[in-house]
Structures are given as structure tokens and as C-alpha cells.
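Engineer: sequence plus the predicted model coming up.
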Amino acid sequence: MTTSAPESVLDVISELLIERFEIPSDEVRAEAPMRDLLTDSLMVVEMAIAVHEVLGVKVEEEELREATLADFVGSVEARRTDR
């Protein structure tokens, strides 16, 4: 039996953006504003739900509109370690 290291929060969120939301992988960069990646309000709501389902962290839609990818990942990581 082999065990692999758990995926990082950045990996998980990047994968969601690329796979679920069909964002081109070259656009998923740390400095990218989330509002540019999630271009409509439905995408923002769906991402908030997906992060809660996959990572167990509740996020506010406003966070997704105001943060860069790196800032958002940092915020989610901080809440995961607080548990």
C-alpha cells in the first residue's frame, strides 16, 4: 500500500478552477484576481460551495470577488489549520 502526500490547498483550488470551471490552466496564477477567474456570480457561488464540500471551509462570496488566487488560498489554509 502506498500513501501519497495530501494535495495542497493551492492544488485543490487550482484543480477546481481548471476542471470544474474550465478556466485555462495558463490563467490560473497566484496573482490572478479571483473575480477575473470566476467571471459571473453563479461561478462565485459554485466555487464557494465546492470549497466547502472539498476542503470543509466555508467562504464568503465577497472573499472570492476581492482576493487574488494566492490570497484566497492563504485564507482557506489558515482556516483549515484552525480546526
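Structural biologist: Yep, it's here. Residues are numbered from 1 along each chain as shown.

Engineer: could you use CA atoms for every contact and neighbour count after this?
Structural biologist: Fine.

Engineer: state the number of residues packed around the residue lying closest to E31 once chain neighbours are set aside.
Structural biologist: Excluding the flanking residues, the one nearest E31 by Cα to Cα, 6 or more residues apart in numbering is T68, at 5.6 Å. A count of nearby residues for T68, using other Cα atoms under 10 Å, gives 20.

Engineer: show me what contacts T68?
Structural biologist: Going by Cα atoms under 8 Å, 6 or more residues apart in numbering, T68 touches A30, E31, A32, P33, M34.

Engineer: what's the burial count for the fourth one?
Structural biologist: In other words, P33. If you count neighbours by other Cα under 10 Å, P33 ends up with 19.

Engineer: how near is it to E53?
Structural biologist: 22 Å (Cα to Cα, to the nearest Å).

Engineer: roughly how far apart are the closest residue to M34 other than its chain neighbours and E22?
Structural biologist: Spatial nearest neighbour of M34, chain neighbours left out: T68 (5.3 Å); criterion: Cα to Cα, 6+ apart. T68 is 18 Å from E22, where distance means Cα to Cα.

Engineer: then this one, side by side with the first:
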Amino acid sequence: MTASAPESVLDVISELLVDKFEVPPEEVRGSAPMSDLLIDSLMIVEMAIAVHETLGVKVEEEELRAATLAEFAASVGERLADR
């Protein structure tokens, strides 16, 4: 993958947050904790499924709860690059 891969993964995840989960765009920033953006357990499970369906990367719910948007996107990007 190219050096821009983390940005594209960040863009994809950001779009999911805005389009699928109706998070206001102004709240979608790299420093935002995923647990603040996905306000309940069902949203966290749905995001894990959406990331798997969209990017083909399995993520754990705990990973979503513990990371900021930027950290989560970087982690998913690394797994994509390792394929």
C-alpha cells in the first residue's frame, strides 16, 4: 500500500461514521475517542461489522472502545498493509 493508506482508511471510517451512524461531521476528528462517536454497544458492534464488510478487516469491539478515531484508522490501515 502507498503512504497515503492511513488517510484513505481514515476517510472510509469517517464516512461510515457520518453516513451510517449519523455522527455530525464536525465531531468526526482524529482525536475523538471512538467510544464518544459510537455512543452505545450496538453502534460499536455495527461499526465492527461495517469495517469488516467495507475494508475486509476484522476488528474487536474492545479495540473500538479503547482507541481514538486516528488510532483506530491507523491500526486498520496497518492490517490492510500487512496483507
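Structural biologist: Everything's here; your move. All values reported here derive from a predicted model rather than from experimental measurement.

Engineer: can you pull the TM-score for these?
Structural biologist: With the length set by TM-score structural alignment, normalised by the length of the first structure, the two chains reach a TM-score of 0.91; 78 aligned residues with a Cα RMSD of 1.3 Å.

Engineer: A48 of the second structure - how many residues pack around it?
Structural biologist: Neighbours of A48 of the second structure (other Cα under 10 Å): 19.

Engineer: ok, T81 of the first structure next?
Structural biologist: Neighbours around T81 of the first structure, by other Cα under 10 Å: 7.

Engineer: just give me the match in the second structure for it.
Structural biologist: Aligned by TM-score structural alignment, T81 of the first structure pairs with A81 of the second structure.

Engineer: and the nearest residue to P24 of the first structure once chain neighbours are set aside, how many neighbours?
Structural biologist: Spatially, and ignoring its direct neighbours in sequence, P24 of the first structure is nearest to I18 (6.1 Å; Cα to Cα, 6+ apart). Counted by other Cα under 10 Å, the residues lying close to I18 of the first structure total 17.

Engineer: who are the contact partners of the aligned residue in the second structure for I18 of the first structure?
Structural biologist: When the second structure is aligned by TM-score structural alignment, the residue opposite I18 of the first structure is V18. Applying Cα under 8 Å, 6+ apart to V18 of the second structure gives the contacts P24, P25, V28.

Engineer: ok, the closest residue to the second one other than its chain neighbours to E27 of the second structure distance?
Structural biologist: The one in question is P25 of the second structure. Among residues not flanking P25 of the second structure along the chain, V18 sits closest, at 6.0 Å (Cα to Cα, 6+ apart). According to Cα to Cα, V18 of the second structure stands 9 Å off from E27 of the second structure.

Engineer: next: M47 of the second structure.
Structural biologist: 16 Å.

Engineer: okay, these two: which has more neighbours?
Structural biologist: Just comparing M47 of the second structure and E27: by other Cα under 10 Å the higher neighbour count belongs to M47, 23 against 13.

Engineer: noted, bye for now.
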